[in-house]
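# Build me a structure from this.
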Amino acid sequence: MRCPFCAHEDSQVKDSRPTEDSAAIRRRRQCESCGARFTTFERVQLREVTVIKSGGKRDPFNRAKLDQSVALACRKRGIAQERLDQLVSGIQRRVETLGESEISSAMIGEMVMDGLRQLDSVAYIRFASVYRDFAEPKDFEDFASAIQEAGGRNADKA
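The predicted model follows:
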């Protein structure tokens, strides 16, 4: 593993342990050249998946982008990092087990929306505002009203 500080090719694993959700292995490493310590994560990748963007551009599926989007939507919401990791791992697993080598970014966006809807309503609205490209305050109002109405209907069923 290349050192992120000096770019030396060799590092020594000092400690390995599973992450909280057991979806990855966390490794503490030390560079053999400069002595710096850093952490890496090893995850299972079931298949290579290509994401088809709305403009037709194709990019490899990137878990880091998904992590970043979810983290941004949940910023300052007091949601445990473990729950965010579980959400992202679940979406990644669904993407990789669909059996398709290509998936639309819209489908991934809907998976994120479904996960955030169950996790936190404010994070859900934040993500939706970017994903659905809200242009004016009325768009927020309409979306929030629809969520409140759905919540009321679900409460009536309980």
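# contacts and neighbour counts: CA atoms only from here.
Noted.
# Quick one: list the elements packing against the helix or strand where residue 154 lies.
With secondary structure defined by DSSP states H and E, residue 154 is part of helix 137-157. Where contact means 3 or more C-alpha pairs under 8 Å, 6 or more residues apart in numbering; DSSP states H and E, helix 137-157 is packed against helix 121-131.
# one more, for comparison:
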Amino acid sequence: MKCPYCHHIDTQVIDTRVSEEGNVIRRRRRCADCDKRFTTYERVELVMPVIVKKNGSRTEYESNKLRASFMLALRKRPVSAEAIDSAIQRIEEKLLSSGEREIMSVHLGELVMHELKRLDKIAYIRFASVYKSFKDISEFAEAIQEVNVDNKPSKNK
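Just a heads-up that it's a prediction; the model follows:
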């Protein structure tokens, strides 16, 4: 680490501490040349994949856009904020664990639909109707039938 005062390259770590949350390491350093002390912080930098839209354009992943989609679909539905946070966290974990640098917006939409189906069937239908651009009532009926089939208890008990 280069000294911020004299720009000498040789600095020594004299103390290391982990934050209470465990996600940041604080290091006190001393410059071997000018003997001044300074603090550095080390934290993990997680890079979400870039979202590739249907038209081929690329945009940065934005957690607040994902949350807004959930909130719109779940408007006036009895779903807790904790459940929404958990669903968003599961999606973000899947995006990070994929290791991909880019992800198609269609795939992200499928992840959202999967989570909404788990949270609230009405919200799932709302989101699917816009996401899949339903053109007539038969497409709504198919989506409702899909949800109903998923809700039926299995006979193999």
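# Any idea what the TM-score is?
Taking TM-score structural alignment, normalised by the length of structure 2 as the basis, the two superposed chains have a TM-score of 0.67; 116 aligned residues with a C-alpha RMSD of 2.0 Å.
# buried residues in the helix holding residue 154 of structure 1?
Residues of helix 137-157 of structure 1 classed as buried: 140, 144, 147 (neighbour count, 16 or more other C-alpha atoms under 10 Å).
# Ok, stretch 117-130 of structure 2 next?
Applying a neighbour-count criterion of 16+ other C-alpha under 10 Å, the buried positions in stretch 117-130 of structure 2 are 117, 119, 121-129.
# So in structure 2, which helix runs the longest?
Among all segments of structure 2 classified by DSSP state H, the helix with the greatest residue count is helix 81-98.
# After superposing, tell me the mean distance of that one to structure 1.
Superposed on structure 1, helix 81-98 of structure 2 shows a mean distance to its aligned partners of 1.1 Å (mean C-alpha distance after the TM-score superposition for structure 1).
# Show me which parts of that helix are buried, residue by residue.
Going through helix 81-98 of structure 2 with 16+ other C-alpha under 10 Å, the ones that come out buried are 84, 87-88, 91-92, 95.
# Next, find the distance separating the residue minimising distance to the centre of structure 2 from residue 131 of structure 2.
Among the residues of structure 2, the one closest to the centroid is residue 92, at 2.6 Å (C-alpha atoms, centre = their mean). With the distance defined as C-alpha to C-alpha, to the nearest Å, residue 92 of structure 2 ends up 19 Å from residue 131 of structure 2.
# Residue 117 of structure 2 now?
As for residue 117 of structure 2, its distance to residue 131 of structure 2 is 14 Å (criterion: C-alpha to C-alpha).
# Count the residues that sit near residue 66 of structure 1.
For residue 66 of structure 1, the count of nearby residues is 19 (other C-alpha atoms under 10 Å).
# Which residue comes closest to it once chain neighbours are left out?
Excluding its sequence neighbours, the residue lying closest to residue 66 of structure 1 (C-alpha to C-alpha, 6 or more residues apart in numbering) is residue 88, at 6.8 Å.
# Map the one you found across to structure 2 for me.
The equivalent of residue 88 of structure 1 in structure 2 is residue 88 (alignment by TM-score structural alignment).
# ok, that match to residue 45 of structure 2 distance?
Counting by C-alpha to C-alpha, the gap from residue 88 of structure 2 to residue 45 of structure 2 is 19 Å.
# Also residue 83 of structure 2?
Distance, residue 83 of structure 2 to residue 45 of structure 2, using C-alpha to C-alpha: 26 Å.
# ok, now residue 104 of structure 2?
Relative to residue 45 of structure 2, and taking C-alpha to C-alpha, residue 104 of structure 2 is found at 22 Å.
# More neighbours: which of these two?
Using other C-alpha under 10 Å as the criterion, residue 104 of structure 2 and residue 45 rank with residue 104 on top: 15 against 6.
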